[in-house]
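Visitor: I would like the atomic coordinates for the input below:
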Amino acid sequence: MENQRPLILITNDDGVTAPGIRALIDVMSQIGEVVVVAPDKPQSAMGHAITINSTLYINKISKEGAEILEYSCSGTPVDCVKIAVNEVLKRKPDLCVSGINHGSNSSINVIYSGTMSAAVEAGIEGIPAIGFSLLDYNWDANFEEAKPFIKKITLEVLEKKLPKDVVLNVNLPKLKTNEIKGIKICRQAKAMWQERFDKRTSPFGKEYYWLTGEFVNEDKGEDTDEWALANGYISIVPVQFDLTAHHATQQLNTWDWNE
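Guide: Next up is the predicted model:
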């Protein structure tokens, strides 16, 4: 029906009880009919992992008669999208939103992010999708300042429609609403993690490791997500899931593959 409210699937990687997803539910419930399917425990940095060697469980956690249906899932963020589309929802959603992530998913972090992998999976399913992240890792981060911008971006996507096979990676700086300078469409900064492993020994004499590291951005471009965030802007990077390096095919076709 023409006046039907959009059906919005919400998920995340911090878990169904995380404050970030509660804030996202609050915003999306103002826009459409909301169904939540999210991990039952933190699943950060799971990337596009799926569960294939063990069973999956979903549990309805919303009370009977509740306006918003909520389910917890024992799997990864990508599992949540797959099971929502195939088992929970009565029809394909008009939009999938993932987040609000506690911490940045800019630059190379998009590769590791469970938040963005959930959005990408929705895109693969033909569902318009947005991943939202706030540059604040604290569990009690203030998401109120981000809400007006999240609502605006969501309404724009619903009205204007995303390009085919593209999802949005949205990162919001940790600033008050009146301090945010605006929204910039960006490219992903060429940056990386310089990793280290902190080697320790357990009380039983067994060696173990903690992964640590430092984020290094050597990209000086002023059109990147890192530049935008450092300068008080919300960054939006359009992300595709076709990983073909199209620019390299011509060169590779000159090689002697069949001789």
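
Visitor: from here on, just use CA atoms for contacts and neighbour counts.
Guide: Noted.

Visitor: so how far is residue 99 from residue 114?
Guide: Applying C-alpha to C-alpha, to the nearest Å, one obtains 9 Å for the distance of residue 114 from residue 99.

Visitor: which neighbours do those two share?
Guide: Counting by C-alpha atoms under 8 Å, 6 or more residues apart in numbering, the residues touching both residue 114 and residue 99 are 12-13.

Visitor: the strands in the chain, which residues?
Guide: Under the criterion DSSP state E, the chain carries strands at the ranges 7-11, 33-39, 58-60, 69-73, 95-102, 129-134, 166-172, 182-185, 191-201, 207-217, 233-240.

Visitor: possible to save those as TSV with mean neighbour count and distance to residue 253?
Guide: Below are these laid out as TSV (neighbours: other C-alpha atoms under 10 Å; distance: least, C-alpha to C-alpha, whole Å):
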stretch	mean neighbour count	distance to residue 253
strand 7-11	27	41
strand 33-39	26	44
strand 58-60	15	47
strand 69-73	21	45
strand 95-102	28	38
strand 129-134	29	35
strand 166-172	27	27
strand 182-185	16	33
strand 191-201	12	29
strand 207-217	11	33
strand 233-240	22	24
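
Visitor: please give me the structure for this one as well, since I'd like to look at both together:
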Amino acid sequence: MNEKRPLILISNDDGYESLGINSLIEYVRDMGDVIVCAPDAARSGFSCAFSATEPLLLTLRAESDGVQIWSCTGTPVDCVKLALSEICPRKPDLVLSGINHGDNGSVNTHYSGTMGVAMEGCMKYIPSVAFSLCDHNPRACFKPLRNYVREIVKRVLAEGLPMGVCLNVNFPLATEFRGMKICRMAHGTWGNEVVKARHPRGYDYYWLVGSYTSDEPQATDTDNRALTDGYVAVTPTRIDVTDYETMNRLKDWENIIL
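Guide: As a prediction, the model looks like this:
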């Protein structure tokens, strides 16, 4: 690893063999030295979960000029924690996550292991960006994303991000994009989330599935609308989830004596 080049840590929640993460590696490998530490299999929906009760294993899968690829038996957040502690020769200049096979806009932000990687990097005060494509196909075409990914990475490396802020970047399923929109997270709801079935051996079992509904379909400033209109949706996301307006409104509660 060359200390004069930026150090980029990459992870995801689809696993180190996924087409999305390998596309991301190819798109940025000339922009810095790259260390990849990703789950050994898919870990979608793990959000910011980490392994507190089980030991973890690291395996070096490949090494070439300026790129190391490791797998981890844990969650996406485990991968970041282990990489920072055991693999990276110094603090990375950038943490990248993805490219995810599937949309991580709206409330999916809170469930996403892809965003868990970016949140973990952000909590370590490292500029962090999560990339997702609205296509669950394991053979999805990521080529249209290349120039946008490189431009975003170039700008974040040069300009940084505010402390406690990471970027959630979602791409619509298209062969070309109308541009980028800087937008907020849409309000939405998952419904019909449980499918119950009867096992031949006499017990019930359940699949967690669901369908998404936008709760503000007329809004024009959201990630959902940007994606629907063919734009790349860039949503600055804060670690601090405090609602300051409500905090100030409830200040008089401090005067209550029971």
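
Visitor: if we can go back for a sec, for the strands of structure 1, which one sits closest to residue 250 of structure 1?
Guide: strand 233-240 (20.7 Å; C-alpha to C-alpha).

Visitor: if we can go back for a sec, can you redo the strands of structure 1 as TSV with distance to residue 152 of structure 1?
Guide: Output for these, formatted as TSV (distance: least, C-alpha to C-alpha, whole Å):
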stretch	distance to residue 152 of structure 1
strand 7-11	15
strand 33-39	17
strand 58-60	30
strand 69-73	24
strand 95-102	13
strand 129-134	12
strand 166-172	12
strand 182-185	11
strand 191-201	29
strand 207-217	29
strand 233-240	12
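
Visitor: right, and those - which one's nearest residue 223 of structure 1?
Guide: strand 182-185 (8.0 Å).

Visitor: mean deviation of the closest one from structure 2?
Guide: Overlaying structure 2 shows strand 182-185 of structure 1 at a mean distance of 0.6 Å from the equivalent residues (mean C-alpha distance after the TM-score superposition for structure 1).

Visitor: for that strand, name the packing helices and strands.
Guide: Using 3 or more C-alpha pairs under 8 Å, 6 or more residues apart in numbering; DSSP states H and E, the elements in contact with strand 182-185 of structure 1 are strand 233-240.

Visitor: tilt between the biggest helix by length in structure 1 and strand 129-134?
Guide: Among the elements of type helix in structure 1, defined by DSSP state H, the one spanning the most residues is helix 147-160. Using axes from the mean of the first three to the mean of the last three C-alpha atoms, to 10 degrees, the interaxial angle of helix 147-160 of structure 1 with respect to strand 129-134 works out to 170 degrees.

Visitor: coming back round to it: do you know which of the strands of structure 1 lies nearest residue 155 of structure 1?
Guide: Going through the strands of structure 1 one by one, with C-alpha to C-alpha as the measure, strand 95-102 comes closest at 10.5 Å.

Visitor: mean per-residue distance, the closest one versus structure 2.
Guide: Strand 95-102 of structure 1 sits 0.2 Å off on average (mean C-alpha distance after the TM-score superposition for structure 1).

Visitor: can you list contacts of that strand?
Guide: In this structure, residues lying in contact with strand 95-102 of structure 1 by C-alpha under 8 Å, 6+ apart are 6-14, 20-21, 23-24, 115-116, 118-119, 122, 127-139, 141, 158.
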